[in-house]
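>>> Make a model of this:
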Amino acid sequence: MLTKKGKYGLKALVHLSKMPPGQLAFVGDIAAKNNIPKKFLDAILGELRNAGFVQSRKGKDGGYRLAKLPSEIKIGHVVRVLDGPLAPIPCASRSQYQRCEDCDETTCQVRHMMMEVRHAVAELLDNRSLAAMRDAANDDIADGLRQKV
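Below is the predicted model of the structure:
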């Protein structure tokens, strides 16, 4: 399940992806426009900076901007950085696998189902860019406006 940290991080990245290239955004503006607690967003943006998704500049003219093109940022990578593995249970994870104590992994049907879930989620998130996520939201808004007319 996506945590608030993951959700807020994605919302902040979508916000930054809508900015003109190179333009900086203040944390307070991102927080206010996306209904995110500023202090929590500060910590999230720090993690995103450390992972190479955003750049920051300090000072009165400071702020955040994307460090890469939105088309180069994969949603699966962002979610893993902020929330950890995509697998719903540790024995189904590829990146942080942990053996279960209570079952035989070769015959455990729960593990096999959760591996399918992990694979499906990874397939979607690892093949979706920030640009595609941003543009899908814009397409949904445009569709809604067309339906009202």
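>>> can we go C-alpha only for contacts and neighbour counts from here?
Noted.
>>> Show residues contacting the strand or helix carrying residue 42.
Using DSSP states H and E, residue 42 maps to helix 38-50. Residues outside helix 38-50 that contact it (CA atoms under 8 Å, 6 or more residues apart in numbering): 5, 8-9, 27-28, 31-32, 54-56, 78, 81-82.
>>> Which residues are in contact with the closest residue to residue 10 other than its chain neighbours?
Among residues not flanking residue 10 along the chain, residue 78 sits closest, at 7.5 Å (CA to CA, 6 or more residues apart in numbering). Applying CA under 8 Å, 6+ apart to residue 78 gives the contacts 6, 9-10, 48.
>>> cool, residue 122 as well?
Counting by CA under 8 Å, 6+ apart, residue 122 has contacts 76, 86.
>>> Following up with a second sequence; could you model it the same way so I can compare the two?
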Amino acid sequence: PRKFLELILADLREAGLLDSHRGKMGGYVLARPNHLISLGEVIRVIEGPLALVPCVSRTAYRRCADCADEADCAIRQAMARVRDETARILDGTSLADAIAEDLAAA
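Predicted coordinates for the structure are as follows:
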């Protein structure tokens, strides 16, 4: 729906990823060149933290209710590795990279 899209575009603008221009020829444009915007930045703005569980989130940490000892929790340790690898891949992939891969696959 249009309202939902407008909210997403506003979030991207507030995060400094888009600029908006009013008027007949208005619209949205990238605020930086596409090679300087990572997929990680975009996903964090739209979806929130990359962590799959809140106990490993860097921006929305919450202790798990059932966890007796975070330091020894094997699930937490695995989820931290997943978070780190996901961030490494997404932060290392620019919009330009994604576009180039998409064009190469076409």
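>>> What does the TM-score come to for these two?
Remark: TM-score between the superposed chains equals 0.92 [TM-score structural alignment, normalised by the length of structure 2]; 105 aligned residues with a CA RMSD of 1.1 Å.
>>> Give me the range in structure 2 that the helix holding residue 42 of structure 1 lines up against.
With TM-score structural alignment applied, helix 38-50 of structure 1 matches the range 2-14 in structure 2.
>>> now the matching stretch, how far from the centre of its chain.
In terms of CA atoms, centre = their mean, to the nearest Å, the centre of stretch 2-14 of structure 2 is set 15 Å apart from its chain centre.
>>> That one against structure 1, how far on average?
When structure 1 is overlaid, stretch 2-14 of structure 2 sits 1.3 Å from its aligned residues on average, using mean CA distance after the TM-score superposition for structure 1.
>>> Only the buried residues of that stretch, if you could.
9-13 (16 or more other CA atoms under 10 Å).
>>> Could you do stretch 83-93 of structure 2 as well?
Neighbour-count burial for stretch 83-93 of structure 2 [16+ other CA under 10 Å]: 83, 87, 90-91, 93.
>>> Counting only helices, which of those residues make the cut?
Among the buried residues of stretch 83-93 of structure 2, DSSP state H puts 83, 87, 90-91 in helices.
>>> Which parts of structure 2 are strands?
18-21, 27-30 (DSSP state E).
>>> Where do the helices of structure 1 begin and end?
4-17, 27-34, 38-50, 75-83, 109-126, 130-148.
>>> Reformat those helices into JSON lines and put distance to residue 102 of structure 1 next to each item.
Conversion of the helices of structure 1 to JSON lines gives the following (distance: least, CA to CA, whole Å):
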{"stretch": "helix 4-17", "distance to residue 102 of structure 1": "30"}
{"stretch": "helix 27-34", "distance to residue 102 of structure 1": "43"}
{"stretch": "helix 38-50", "distance to residue 102 of structure 1": "35"}
{"stretch": "helix 75-83", "distance to residue 102 of structure 1": "25"}
{"stretch": "helix 109-126", "distance to residue 102 of structure 1": "11"}
{"stretch": "helix 130-148", "distance to residue 102 of structure 1": "39"}
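>>> Out of those, flag the one nearest residue 94 of structure 1.
Closest of the helices of structure 1 to residue 94 of structure 1 is helix 109-126, at 9.0 Å (criterion: CA to CA).
>>> What range does the closest one cover in structure 2?
Under TM-score structural alignment, the match for helix 109-126 of structure 1 is residues 74-91.
>>> Equivalent analysis for stretch 90-98 of structure 1, please.
Against structure 2, stretch 90-98 of structure 1 falls on residues 54-62 (TM-score structural alignment).
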